[in-house]
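**Q** Structural data only, the sequence is not supplied:
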């Protein structure tokens, strides 16, 4: 695994968590809505005695467990990434990596924070990537 791939995992995992949270909101909305009655004839050999919202509640619980596990992974990954970034000697390079991979800022936002233009931020970033030492057991998402 290359350095950029390793550092970029936190952003992707964060996006996946946000997507799951959005899906959870939709499931909660669906579970509390009233379904319309069907007027067509249904033949059913075995009757389901559970209330209609029970399946939705189980799906919500499963998704909440998945989100909690992903959040735990994200916390551990960011902790490891912070340790890796803190080993970079140059302060500007370290701050570019921190803003980019911990705080998920855009290049323009990083430039504003560090009072530097985009090319300087790119230069610091490329130099920082060369100075990063990968951990022995990197977390892979």
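**A** Nice, I can see it. Note that the structure is predicted; figures quoted are calculated from it, not measured. Residues are numbered from 1 along each chain as shown.

**Q** hey, let's count contacts and neighbours off CA atoms from now on
**A** Fine.

**Q** For the host helix or strand of residue 82, name the packing helices and strands.
**A** Secondary-structure element containing residue 82, defined by DSSP states H and E: helix 54-86. Using 3 or more CA pairs under 8 Å, 6 or more residues apart in numbering; DSSP states H and E as the contact criterion, the secondary-structure elements in contact with helix 54-86 are helix 3-32, helix 91-97.

**Q** With adjacent residues omitted, what lies nearest to residue 63?
**A** The shortest distance from residue 63 to any residue that is not its chain neighbour, by CA to CA, 6 or more residues apart in numbering, is 6.8 Å, and that residue is residue 24.

**Q** since we're on residue 39, how many residues are nearby?
**A** Residue 39 has 6 neighbours, counted by other CA atoms under 10 Å.

**Q** got a list of what residue 7 touches?
**A** Contacts for residue 7 were tallied using CA atoms under 8 Å, 6 or more residues apart in numbering; they are 81, 101.

**Q** ok, now with 10 Å
**A** With CA atoms under 10 Å, 6 or more residues apart in numbering as the criterion, the residues that contact residue 7 are 77-78, 80-82, 84-85, 97-98, 100-102, 129, 134.

**Q** quick one: buried residues of the helix holding residue 82?
**A** Of the residues in helix 54-86, those buried by neighbour count under the rule 16 or more other CA atoms under 10 Å are 56-57, 60, 63, 67, 70, 73-74, 77-78, 80-82, 84-86.

**Q** Put this next to the previous one:
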């Protein structure tokens, strides 16, 4: 069950990374659209790798629009995931080290080395608080139900 709750808490991070990936793709396409004509190498003889025809700028604009839609959907998913995680973390005492470490890890998306610096604790102490928080959350039936419902939605 511990692995399942960690995966559940990691949903926001995965949405955030997906959004960043889409934004990077958007930037690349935008660069292609904005680049001057003749900016690409010209080949007189078509190569064998031309498996599909491109519709030029129209195709790029359509692709750009699709990516913008996906970015918007991912932002909405991120907001939903963030609220879900915050609801789960509300089961922990507000000013506790356990909650702070989970917030830094799963909401602020800090790496462990940054959590250690922020908390002024050793890595071992941070892991101890983290595991203690996970165990505490799993004591609540509502948390277990949320995790199970999430797994059923994914499947």
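**A** Arrived safely. On a predicted model such as this, the values are computed, not experimentally measured, just so you know.

**Q** And the helices and strands packed on helix 54-86 of the first structure: which comes nearest residue 138 of the first structure?
**A** For those, proximity to residue 138 of the first structure was assessed by CA to CA; helix 3-32 is nearest, at 7.6 Å.

**Q** what range in the second structure matches the closest one?
**A** The alignment of helix 3-32 of the first structure onto the second structure (TM-score structural alignment) covers residues 5-34.

**Q** just to revisit the earlier point, deepest of the helices and strands packed on helix 54-86 of the first structure, which one?
**A** By mean neighbour count, with neighbours taken as mean count of other CA atoms under 10 Å, helix 91-97 ranks first of these at a mean of 21.

**Q** okay, and that one goes to which residues in the second structure?
**A** Under the criterion TM-score structural alignment, helix 91-97 of the first structure matches residues 96-102.

**Q** just how off-centre is that stretch within its chain?
**A** Relative to the chain's own centre, stretch 96-102 of the second structure is displaced by 21 Å; criterion: CA atoms, centre = their mean, to the nearest Å.

**Q** swap in stretch 72-80 of the second structure?
**A** On the basis of CA atoms, centre = their mean, stretch 72-80 of the second structure is displaced by 10 Å from the centre of the chain it belongs to.

**Q** so that stretch matches what in the first structure?
**A** In the comparison with the first structure, stretch 72-80 of the second structure aligns to the range 68-76 (TM-score structural alignment).

**Q** how close does that stretch sit to the second structure?
**A** Average distance, stretch 68-76 of the first structure versus aligned residues of the second structure after superposition (mean CA distance after the TM-score superposition for the first structure): 0.5 Å.

**Q** Pull the residues that contact that stretch.
**A** By CA under 10 Å, 6+ apart, stretch 68-76 of the first structure touches 9-14, 16-17, 20, 62-67, 77, 79-82, 139-141.

**Q** same question, stretch 24-42 of the first structure
**A** Among residues not part of stretch 24-42 of the first structure, those counted as contacts by CA under 10 Å, 6+ apart are 18-21, 23, 52-57, 59-64, 67.

**Q** ok, now with 7 Å
**A** Taking contacts as CA atoms under 7 Å, 6 or more residues apart in numbering, the residues outside stretch 24-42 of the first structure that touch it are 53, 56, 57, 60, 63.

**Q** With distance to residue 111 of the first structure added, can I get the residues you listed in a markdown table?
**A** Compiled in a markdown table, the contacts of stretch 24-42 of the first structure are given as follows (distance: CA to CA, whole Å):
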| residue | distance to residue 111 of the first structure |
| --- | --- |
| 53 | 49 |
| 56 | 45 |
| 57 | 45 |
| 60 | 41 |
| 63 | 37 |
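
**Q** Show me which of those residues is closest to residue 2 of the first structure.
**A** When the contacts of stretch 24-42 of the first structure are compared against residue 2 of the first structure (criterion: CA to CA), the nearest one is residue 63, at 30.9 Å.

**Q** Quickly note the distance from that closest one to residue 73 of the first structure.
**A** Per CA to CA, to the nearest Å, residue 63 of the first structure is found 15 Å from residue 73 of the first structure.

**Q** again, but for residue 59 of the first structure
**A** To residue 73 of the first structure, residue 59 of the first structure is 21 Å away according to CA to CA.
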